[in-house]
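# got a predicted structure here, sequence first:
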Amino acid sequence: MKTTTQLIATLSLSLLAGSVFAAVSAEEAAKLGSSLTPLGGEMAGNTAGTIPAWTGGLTKGAAAVDANGFLSDPFAGEKPLFTITADNLAQHQDKLSEGQVAMFKRYPATYRMPVYTSHRTSAVPQSIYAAAKSSAQNTTLVEGGNGLNHFAQSRYYAFPIPQNGLEVVWNHITRYRGGNLKRNIVQAVPQTNGDYTLVQFEDEVAFPDNLADIDADKAANALLFFKQRVTAPSRLAGNVLLVHDSLDQIKEPRMAWIYNAGQRRVRRAPQVAYDGPGTASDGLRTSDNFDMYNGAPNRYDWKLVGKRELYIPYNNYQLDSPSVKYADIIKAGHTNQDLARYELHRVWEVEATLKSGERNIYAKRRFFIDEDSWQIAVSEHYDGRGQLWRVGQAMLLQNYDVETPVYAFEALYDLIGGRYLAIGMKNEEKRSIQYGVHASVKDFTPAALRNAGVR
């Protein structure tokens, strides 16, 4: 009897493991583009009519684009349906996260959320939809969930029909970002009185399927290549960070190097991972806070809480406009919420709990991920005492010119210290982002860092 019970238990665990790590069937994948959007969101709107059906999103020609690549606002004439403030918070709390509620309580006099009509604008090229469908039928998690099998053939949206929380997070990590790109952005870390100094970056990102000279062995486990040069202020100018990210960061950990312009030396940078300090962040973000979340997920247990309706930053064209100055955005306590736009959308809620014996300054984290774009819109980070410490939000919009969901910028708010960091702003840059950039593997080697760091 005991032996039979053990066999049944073993079989049950095997079946469970198979369901966790298996790709979906062809019948399930056929839902993509029918009852589900091509990326796995629910095609239909909600029963209340406050979330519309997805009808293809915003694609090329949706509105005008200026000579420097800045996008016109397709919804410029719209007015807020209502504005959430500390005074009417209770009326809307069911569609807010704990972190969003905490922002109203931390800044009751100034924090607000203008809520507009919802528009499901997310869209990517048809070839990327096909890649997502291929991923759905072929990609699986490696044992332990910290990497991907059979993903190199598709490269995008590993699990458009996710079965667990880790798969949802992998969709954020493997989402389409428009291919190789260069961008000029700024970061601000204001003091509590609002004073700040801008840090200016030149970022370059390349992907293995857009690097003709990458060898097959390297491409098989490569996720992306990232290079970031500081151009201002002068005390930091010329410092360069290089990162090679892999799909399975346990099998092949992230490789990172830093060129220090003052020392004129290239050094390995193992601290550029997990909770290592972010570049020029004054201690207000970790390495894995960048892009809302990045890197190896192995230090956490991931739980899929479910799906819910949430007011999230969406279609934030005003915050990305060249007519808006950095001084208009950066204010004491938080960015200028009068320039922000929020809409009601469905999100996946995922909770990460630090594993026993592992180390990270965040003991628990929650992520709220847009169903249409797979971008993390809101994040919550808790300290070792279980206290809500930091709240992140990314100001989402659709770059219809290149059919790519992007952020106007992302911000991380320290509720305890009363400060925050905002990174990704480009309003005053002459040429904000260049897509389709030709790149070579040689551009992303430690030997290339010294040339990149010349002031």
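All right, it came through fine.

# going by C-alpha atoms from here, please, whenever you check contacts or count neighbours.
Fine.

# now do the same for E309: helix, strand or coil?
Assigned with DSSP: H, G, I helix; E, B strand; the rest coil, E309 falls in the strand class.

# typo on my end, it should be Q434
strand.

# so it touches G178, yeah?
No: at 9.8 Å, Q434 and G178 do not qualify as touching, with contact defined as CA atoms under 8 Å.

# higher neighbour count, these two?
Taking other CA atoms under 10 Å, Q434 and G178 do not tie; G178 has more neighbours (18 against 15).

# report the contact partners of the closest residue to S373 other than its chain neighbours.
Taking CA to CA, 6 or more residues apart in numbering as the measure, S373 lies nearest to S122, with 5.8 Å between them; neighbours along the chain are not counted. By CA atoms under 8 Å, 6 or more residues apart in numbering, the residues touching S122 are 56-58, 372-373, 398, 404-405.

# and Y156, by the same measure?
128, 131-132, 135, 171, 174-176.

# buried residues in stretch 94-108?
In terms of neighbour count (16 or more other CA atoms under 10 Å), stretch 94-108 has its buried residues at 95-97, 99-104, 107.

# cool, and stretch 269-288?
By 16+ other CA under 10 Å, the buried positions in stretch 269-288 come out as 269, 272-279, 281, 284-288.

# quick one on the thing from earlier: ok, and the most crowded of the contacts of Y156?
If you count neighbours using other CA under 10 Å, the busiest of the contacts of Y156 is A132, which has 29 neighbours.

# you'd agree that residue is up against F151?
No: contact between A132 and F151 fails when scored by CA under 8 Å: they sit 10.1 Å apart.

# of the buried residues of stretch 94-108, which is the nearest to R390?
Taking CA to CA as the measure, R390 lies nearest G99 of the buried residues of stretch 94-108, at 8.0 Å.

# the closest one belongs to a strand?
No: using three-state DSSP, the secondary structure at G99 is helix, not a strand.

# gap between it and M255?
Per CA to CA, to the nearest Å, G99 is found 33 Å from M255.

# and N88, how many neighbours does it have?
Around N88 there are 10 other residues, counting by other CA under 10 Å.

# farthest-separated two in the buried residues of stretch 269-288?
Checking these against each other with CA to CA, the farthest-apart pair comes out as A269 and L284, at 19.0 Å.

# which outside residues touch stretch 433-443?
Outside stretch 433-443, the residues that touch it by CA under 8 Å, 6+ apart are 69, 178-184, 206, 210-214, 402, 448.

# and G306, how far from G262?
Taking CA to CA as the measure, G306 falls 49 Å from G262.

# second structure follows, compare the two:
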Amino acid sequence: MNRNVIQLSILALTLLATGVRAAVPQQEAAQLGGVLTPLGAERAGNADGSIPAWTGGMSADAGVVDEAGFLTDPFADEQPLFVITAQNLEQYRQHLSPGQVALFNRYPESYRMRVYPSHRSAAMPERIYEYAKSNALSTQLVGNGYGLQNFTGYFPFPIPKSGIEVVWNHIARYRGGSVMRQFAQIVPDAKGGFSPVIMHDTLVSPEFLSDYDPQKQNNILFYWKQAVDAPARLAGNISLVHETIDQVKEPRMAWVYNAGQRRVRRAPQVAYDGPIATAEGHRVSDNFDMFNGAPDRYEWKLEGKKELFIPYNSYQLDSPQLKYSDIIRAGHMNPDLQRYELHRVWHVTATLKDGERHIYARRDFYIDEDTWQAAVIDHFDGRGDLWRVAEAHALQVYNQQLTWYAAETLHDLMSGRYLVLGLKNEQRRSFEFGAMANSSEFTPNALRQSGMR
């Protein structure tokens, strides 16, 4: 019997023995895989058919995968249905976030949005659907929502009842279980000039640990390690994070290795609005992955669902035939390489609590219902002004049956500059999924050793 089945069996027996209240009733959870998709989205399309019904998502053989792991575009022959510009913006405003509208106003001559037919591409392995259904019956919030209990695997709340539950689905979503990747982070100057920062990182969930110990590691959501490869002035710096499930009982643990000092130190700043040395001041720690870490500094409100134009099926943007110079433009990425589709999203607002500190006083999240990935996040400063706009250019990694980002962008509306994170077009390989790891690789001592090689 494999570890996944064992974990699910243990969880079921524990719930029966302890009488823990289920997160949703059995009758409601039974909707998963019926009127709802296995991950909790509405299976049906919308009223006018512009959003189709979900019919199982994209097949694992939807396209060709080259020797380096890059995916061909299954929709390469499609043409845009229409193009949104500053001139026809009002016609489409109802399907745009305030931040997206602001980008058209900030760059009226060059910014445009190519909108294509919508494809509900999301598909994941059956075991991931099993995790979601089990969690629907078991997972509960603890500590005012800042931790989880009785959670296993991925997607704690496929039938969410609150804003914080929606956000936890983003935080604890399936990313392949184990992934290694090398990618670029780019902050162009006002004229579009840039010098990329090249990084590589590894993320491993407990089920991909060869030495997984449920007694010692039952509160680990994932291990994450990131090293800077270039430029030379930053190369060799490494960050390590142990992300936890119940962040009330055990907050995130983080360390950094400074190559210049050849020292490992605890790094409480790798959280919330802690500064990022590689980003020229254009993002903070919890901007990574659109949003990450503890949600305890905000009050979360579920506003409901809406239909939004979001970046989707972004295979063209991910092509290894492109150079970074083909993508990067002054003010924003090349709009002719971006693809938008109409999808249903969960709208959640996060408002900074009285007495708490963060550079963002409010954030508006728009999270894709099919994948639970954040698609758009609008960020507001302490005066209530719209400041930064984040977008995630999603694609289905069909051969691995998971969803990821081709790139994340974070636009600063005040400075007119932006940050792009996650491009890999010029790297030798695409992302690599599924490798087993050992927890000893994610210790401060291992961090020190890897930095001194």
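That came through, no problem. Quick caveat, the model's predicted, so the values are computed rather than measured.

# now do the strands in the stretch 351-453 of the second structure.
In order along the chain, the stretch 351-453 of the second structure carries the following strands (DSSP state E, counting those that start in this stretch): 362-368, 374-380, 386-397, 402-412, 418-423, 432-433.

# in the first structure, what stretch matches the longest one?
Counting by TM-score structural alignment, strand 386-397 of the second structure lines up with residues 388-399 of the first structure.

# mean shift between the matching stretch and the second structure?
The superposed stretch 388-399 of the first structure is, by mean CA distance after the TM-score superposition for the first structure, a mean 0.3 Å from where its aligned residues fall in the second structure.

# quick one: what's aligned to F368 of the first structure in the second structure?
Following TM-score structural alignment, the counterpart assigned to F368 of the first structure within the second structure is Y366.

# state the number of residues packed around its match.
That count, for Y366 of the second structure with other CA under 10 Å as the rule, works out to 29.

# what of the one 5 residues further on?
Applying the criterion other CA under 10 Å, we find 27 residues in the vicinity of T371 of the second structure.

# repeat for the one 3 residues further on
Burial measure for A374 of the second structure: 28 neighbouring residues, criterion other CA under 10 Å.

# check contacts around the aligned residue in the first structure for Q247 of the second structure.
Alignment note: Q247 of the second structure maps to Q249 in the first structure; criterion TM-score structural alignment. Contacts here follow CA under 8 Å, 6+ apart; on that basis Q249 of the first structure touches 146-147, 295-296.

# surely N294 of the first structure touches D288?
Yes: under the criterion of CA under 8 Å, N294 of the first structure lies in contact with D288, with a separation of 5.0 Å.

# which residue packs closest to the alignment partner in the second structure of P313 of the first structure, ignoring adjacent ones?
Under the alignment by TM-score structural alignment, P313 of the first structure pairs with P311 in the second structure. In space, and not counting its chain neighbours, P311 of the second structure is closest to Y340: 4.3 Å by CA to CA, 6+ apart.

# what's that neighbour aligned with over in the first structure?
Alignment of Y340 of the second structure against the first structure is given by TM-score structural alignment, with Y342 as its counterpart.

# could you report the neighbour count for its match?
23.

# swap in the one 10 residues further on?
A352 of the first structure has 21 neighbours, counted by other CA under 10 Å.

# what does it correspond to in the second structure?
Aligned counterpart of A352 of the first structure in the second structure: A350 (TM-score structural alignment).

# do I have it right that its match meets Y298?
Yes: here A350 of the second structure reaches Y298: they are 5.5 Å apart, a contact under CA under 8 Å.

# what about the longest helix in the first structure?
Of all the segments of type helix in the first structure, defined by DSSP state H, the longest one is helix 2-21.

# and the contacts of that helix?
Applying CA under 8 Å, 6+ apart, the set of residues contacting helix 2-21 of the first structure is 140-143, 145, 163-164.

# list the buried ones in that helix?
Taking 16+ other CA under 10 Å as the criterion, helix 2-21 of the first structure shows 20-21 as buried.

# just checking, next helix/strand downstream of it?
Next along the chain after helix 2-21 of the first structure, taking DSSP states H and E as the criterion, comes helix 26-29.

# distance from that next one to the second structure after superposition?
So helix 26-29 of the first structure averages 0.6 Å relative to the second structure (mean CA distance after the TM-score superposition for the first structure).

# ok, so what distance separates the alignment partner in the first structure of V101 of the second structure from Y107 of the first structure?
For V101 of the second structure, the aligned position in the first structure is occupied by V101, per TM-score structural alignment. Using CA to CA, one obtains 10 Å as the distance from V101 of the first structure to Y107 of the first structure.

# do V454 of the first structure as well
Between V454 of the first structure and Y107 of the first structure the distance, using CA to CA, works out to 43 Å.

# residues in the second structure aligned with the helix or strand that contains K227 of the first structure?
Assessed by DSSP H and E, K227 of the first structure sits inside strand 222-232. Taken onto the second structure by TM-score structural alignment, strand 222-232 of the first structure occupies residues 220-230 there.

# which residues sit against the matching stretch?
Contacts to stretch 220-230 of the second structure, defined as CA under 8 Å, 6+ apart, come from residues 172, 196-206, 234-245, 442.

# stretch 165-178 of the second structure too?
128, 145, 154-158, 160, 202-205, 207-208, 221, 291-293, 346, 348, 367, 371-374, 400, 402-404, 433-436.

# repeat that for stretch 204-216 of the first structure.
With CA under 8 Å, 6+ apart as the test, stretch 204-216 of the first structure has contacts from 155, 179-183, 219, 222-228, 438-441.

# ok, and the contacts of Q249 of the first structure in the second structure?
When you map the contacts of Q249 of the first structure onto the second structure and apply both residues aligned by TM-score structural alignment, their matches' CA atoms under 8 Å, the shared contacts are 146-147, 296.

# can you list the residues you listed in JSON lines and add neighbour count?
Below are those laid out as JSON lines (neighbours: other CA atoms under 10 Å):
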{"residue": "N146", "neighbour count": "19"}
{"residue": "G147", "neighbour count": "22"}
{"residue": "A296", "neighbour count": "23"}
